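Participant: predicted model follows, preceded by the sequence.
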Amino acid sequence: MPHLPTQLHSNDFWSEPTAVPRLAVLLLNAAHDSWRVAPDGMGLHSSELFWNLWSHAQLTVCADGGANRLYDRSVALEAQHLVAPHYIKGDLDSLRADVRDFFSARGTTVLQDPDQDTNDLDKCLQLIHELQEQHCKTEDSTDRFSVMIFGAMGGRFDQEMQNMNALFRWKDKFQQMVLLSSETTARLLAPCVRHVITPNFHFETRTCGLIPLAGTCKETTTSGLKWNLSPGMETGFGGLISSSNHVDDASDQVEGHSWVMQLGLAESMLFQRM
């Protein structure tokens, strides 16, 4: 087996978002019930993932009608004065006028892009990338955004696959990208790399899967799973797929590596959240 470079994937920062230098949270126009805001004697706080990340992010973006969902949910929680995004972007065919006016009055920049050949997710990722490049130039910094994309899974299958496709298209542009819904998280694992994945069991369960999205994987080896893949095991659609797997109860990390003959193969590791 050849020597492979190591890439670390840790979700520990979900509990302490300031642990990553640059955090961007993007909310799509899809249903998700994965956040709440709870008051206590110290002010508003939450142990829930969306609010924990959104309230600490350096950049917050809503894709078109995602702003409607943010507004409606925050009104239900009496927290609408807390959640104004930095940007709303898309063709704006879904954005309600009352939501646009409300957030605009609180400093949100609304950007209309009428291009019908580009979906709203790509439009927002392009914006995040442009702001990242501007920051790197003006601040003489190499810090890239960790992009957390909420509402990315669990809706229409074609849109879900388009969101998966975005992981491929933008995989080299950011520090990391994660798709999230109320039940699932997904990230892309590049080929020819030893991946070390550290889930955050405060938010995630131990249920997981390793899915070859872009072709047959000729060699995959894992450790830390209840049902590990062994050297020589081939995975691919029409054959073996490691779904409904489980992070071993004695392990806090999963390691996996693969090398392939096909050009451009990549994989996705998914962890089911509680």
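Facilitator: That came in fine, so what should we check first?

Participant: drop to CA atoms for contacts and neighbour counts, all remaining ones
Facilitator: Will do.

Participant: can you give me how far the helix or strand where A67 lies is from the chain middle?
Facilitator: Here A67 sits within helix 66-76, counting by DSSP states H and E. Computed by Cα atoms, centre = their mean, to the nearest Å, the chain-centroid distance of helix 66-76 equals 20 Å.

Participant: helices or strands next to the lengthiest helix in the chain in the packing?
Facilitator: Looking across the chain with DSSP state H, the single longest helix is helix 120-138. Applying 3 or more Cα pairs under 8 Å, 6 or more residues apart in numbering; DSSP states H and E, we find helix 120-138 packed against strand 59-63, strand 87-90, helix 157-169.

Participant: of all these, which one is nearest R69?
Facilitator: Closest to R69 of the helices and strands packed on helix 120-138 is strand 59-63 (Cα to Cα; 9.3 Å).

Participant: what packs against the closest one?
Facilitator: Counting by 3+ Cα pairs under 8 Å, 6+ apart, strand 59-63 packs on strand 23-27, strand 87-90, helix 120-138.

Participant: in CSV: those, plus mean neighbour count and distance to A190.
Facilitator: Output for the helices and strands packed on strand 59-63, formatted as CSV (neighbours: other Cα atoms under 10 Å; distance: least, Cα to Cα, whole Å):
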stretch, mean neighbour count, distance to A190
strand 23-27, 25, 21
strand 87-90, 25, 29
helix 120-138, 17, 20
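
Participant: so what touches stretch 245-253?
Facilitator: With contact meaning Cα atoms under 8 Å, 6 or more residues apart in numbering, stretch 245-253 is reached by 196-199, 206-209, 224-227, 254.

Participant: list just the nearest of those residues to L53.
Facilitator: Nearest to L53 among these is P199, at 15.8 Å by Cα to Cα.

Participant: wait, what's in contact with the closest one?
Facilitator: Neighbours of P199 in contact, by Cα under 8 Å, 6+ apart: S10, N11, D12, D252, Q253, F271.

Participant: could you measure T235 against M161, distance?
Facilitator: Distance of T235 to M161, computed by Cα to Cα, to the nearest Å: 20 Å.

Participant: okay, now the one to match up with it:
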Amino acid sequence: MDQEAEVIENPDNLEVVAPEDAHVIEPLIFKDREVGNSSLIVLNQEIHSIDLEGLWRNTKLHICADGGANRLFEYWKKHQRTEEFVPDFIVGDLDSLKADVQQFYEQHGCIVIPQYTQYASDFMKSMRLSMIYFQSETTRGLLYEPIESNKGLEFIQLEPAQVSVDMYILNGLGGRFDQTVHSINQVIQLAQQFVQNSFRFITPDDIVFLLRKGVNYIKYPSKQSFGCQGNPVCGMLPLNTEVVLNTRGLKWDVLHWPSSMGGHVSSSNALVGISGAVIECSNDMIINIEHSFN
């Protein structure tokens, strides 16, 4: 017999203990120190209202997806610091990349990898490049050799068990709605195959990432670390399939709570756990947490 769903309103501060078997997620780790196998992927939208320098310094690999290189160049040109922040790679079909931007970055050591296939987005090509880079020294070395220009990256074999990368995605959300949904869908697809990877969309307003099926513990130094006034607002979004939720550390905790598009969705909730919150979900799902760089 199904257990009855419950909603529990909590006080604004709650001590939450991390379960021993939880999948630990630290969404703000990039603000404190360099992340191990980590990449920053810059997509083709205007950059504003974030600590790009801090994000850059604390990630190891920097990739621009086609026209994302133009956005990066324009951003640092305004600050007269273009030579300090040169991406390691530019990848894509290159239909948006400006010739002068390409020339500048190539002259400063950036590798440009044309991949003209239209059966993968420039974002997906960037994520694949990131995994190739961190899988092994052997596969990394292939990125510095000539690569077939249609879909050569697809010919470099990836072993899911050997790939573990924290990917930070800048400008992946916003703009046209279909592109936003497509970006999230690509992350969901990739996460199903490469389960050891993590993906975080960074926007001026929030951090968006994937919760894995099972028990997740979202760990943070304090609620104030999110840079918001009051408790950081969050939403749990079952974009893939129906999910049953059990939570501890939210303003409105839920127990045995079914959530789906067209059904119940927990939006405009908030973190009240002092240094963490537990979210158990029956399937993978997306969460966004309010965050400000100001």
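Facilitator: Arrived safely. None of the values given here were measured: they were computed from a predicted structure.

Participant: tell me how they score on TM after superposing.
Facilitator: Once superposed, chain against chain, the TM-score is 0.83 (TM-score structural alignment, normalised by the length of structure 1); 249 aligned residues with a Cα RMSD of 2.5 Å.

Participant: picking up where we left off before, what's the helix holding A67 of structure 1 packed up against?
Facilitator: In terms of contacts (3+ Cα pairs under 8 Å, 6+ apart), helix 66-76 of structure 1 is packed against helix 97-104.

Participant: in the helix it packs on, what counts as buried?
Facilitator: Neighbour-count burial for helix 97-104 of structure 1, counted by 16 or more other Cα atoms under 10 Å, picks out V99, R100, F103, S104.

Participant: again with stretch 283-294 of structure 2
Facilitator: So stretch 283-294 of structure 2, judged by 16+ other Cα under 10 Å, has buried residues N283, D284, M285, I286, I287, N288, I289, E290, H291, S292, F293.

Participant: contact partners of that stretch?
Facilitator: Outside stretch 283-294 of structure 2, the residues that touch it by Cα under 8 Å, 6+ apart are 49-51, 204-214, 226-228, 232-244.

Participant: need the buried ones from those residues selected in PyMOL.
Facilitator: Entered in PyMOL, the line below selects the buried ones among these, by 16+ other Cα under 10 Å:
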select buried, resi 50+204+206+207+208+209+210+211+212+214+226+228+232+233+234+235+236+237+238+239+240+242+243+244
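
Participant: okay, and which of the contacts of stretch 283-294 of structure 2 map to strands?
Facilitator: Using DSSP state E, 206-211, 214, 233-237, 243-244 are the members of the contacts of stretch 283-294 of structure 2 that sit in strands.

Participant: would you turn the residues you listed into a markdown table with distance to V112 of structure 2?
Facilitator: Formatted as a markdown table, those follow (distance: Cα to Cα, whole Å):
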| residue | distance to V112 of structure 2 |
| --- | --- |
| D206 | 30 |
| I207 | 29 |
| V208 | 28 |
| F209 | 28 |
| L210 | 30 |
| L211 | 33 |
| G214 | 40 |
| V233 | 39 |
| C234 | 38 |
| G235 | 38 |
| M236 | 37 |
| L237 | 36 |
| V243 | 41 |
| V244 | 44 |
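
Participant: still on that earlier bit, between the contacts of stretch 245-253 of structure 1, which is closest to A166 of structure 1?
Facilitator: Nearest to A166 of structure 1 among the contacts of stretch 245-253 of structure 1: G209, at 19.4 Å, using Cα to Cα.

Participant: correct me, but the closest one touches S242?
Facilitator: Yes - here G209 of structure 1 reaches S242: they are 5.4 Å apart, a contact under Cα atoms under 8 Å.

Participant: helix, strand or coil: sort out whatever residue of structure 2 lines up with F271 of structure 1 for me.
Facilitator: When structure 2 is aligned by TM-score structural alignment, the residue opposite F271 of structure 1 is I289. What DSSP: H, G, I helix; E, B strand; the rest coil gives for I289 of structure 2 is strand.

Participant: I289 of structure 2: what's its closest spatial neighbour, skipping adjacent residues?
Facilitator: Computed as Cα to Cα, 6 or more residues apart in numbering, the closest residue to I289 of structure 2 that is not its neighbour in sequence is C234, at 4.3 Å.

Participant: hang on, the one you found packs against S268?
Facilitator: Yes - at 5.8 Å, C234 of structure 2 counts as touching S268 under the criterion of Cα under 8 Å.

Participant: circling back to that earlier point, what residues does the helix holding A67 of structure 1 touch?
Facilitator: Contacts with helix 66-76 of structure 1, where a contact means Cα under 8 Å, 6+ apart, come from L27, L28, N29, A30, A31, Q80, V83, I88, L95, R96, V99.

Participant: with distance to F174 of structure 1 added, can I get the buried residues of helix 97-104 of structure 1 in CSV?
Facilitator: Converted to CSV, those look like this (distance: Cα to Cα, whole Å):
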residue, distance to F174 of structure 1
V99, 29
R100, 28
F103, 27
S104, 28
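
Participant: that older thread, out of T235 and M161 of structure 1, which sits in the more crowded spot?
Facilitator: Taking other Cα atoms under 10 Å, T235 of structure 1 and M161 do not tie; T235 has more neighbours (20 against 13).

Participant: return the residue of structure 2 aligned against the more buried one.
Facilitator: Aligned counterpart of T235 of structure 1 in structure 2: S259 (TM-score structural alignment).

Participant: residues contacting the residue nearest the centre of structure 1?
Facilitator: With distances taken as Cα atoms, centre = their mean, V178 lies nearest the centre of structure 1, 2.1 Å away. Applying Cα under 8 Å, 6+ apart to V178 of structure 1 gives the contacts V147, M148, I149, T185, A186, R187, L188.

Participant: under the alignment, what does the third one map to in structure 2?
Facilitator: The reference is to I149 of structure 1. Under the alignment (TM-score structural alignment), I149 of structure 1 pairs with I169 in structure 2.

Participant: now the fifth one
Facilitator: The pairwise alignment with structure 2 assigns A186 of structure 1 to V208, based on TM-score structural alignment.

Participant: list the contacts for its match?
Facilitator: By Cα under 8 Å, 6+ apart, the neighbours of V208 of structure 2 are R200, F201, I202, I286, I287, N288, I289.
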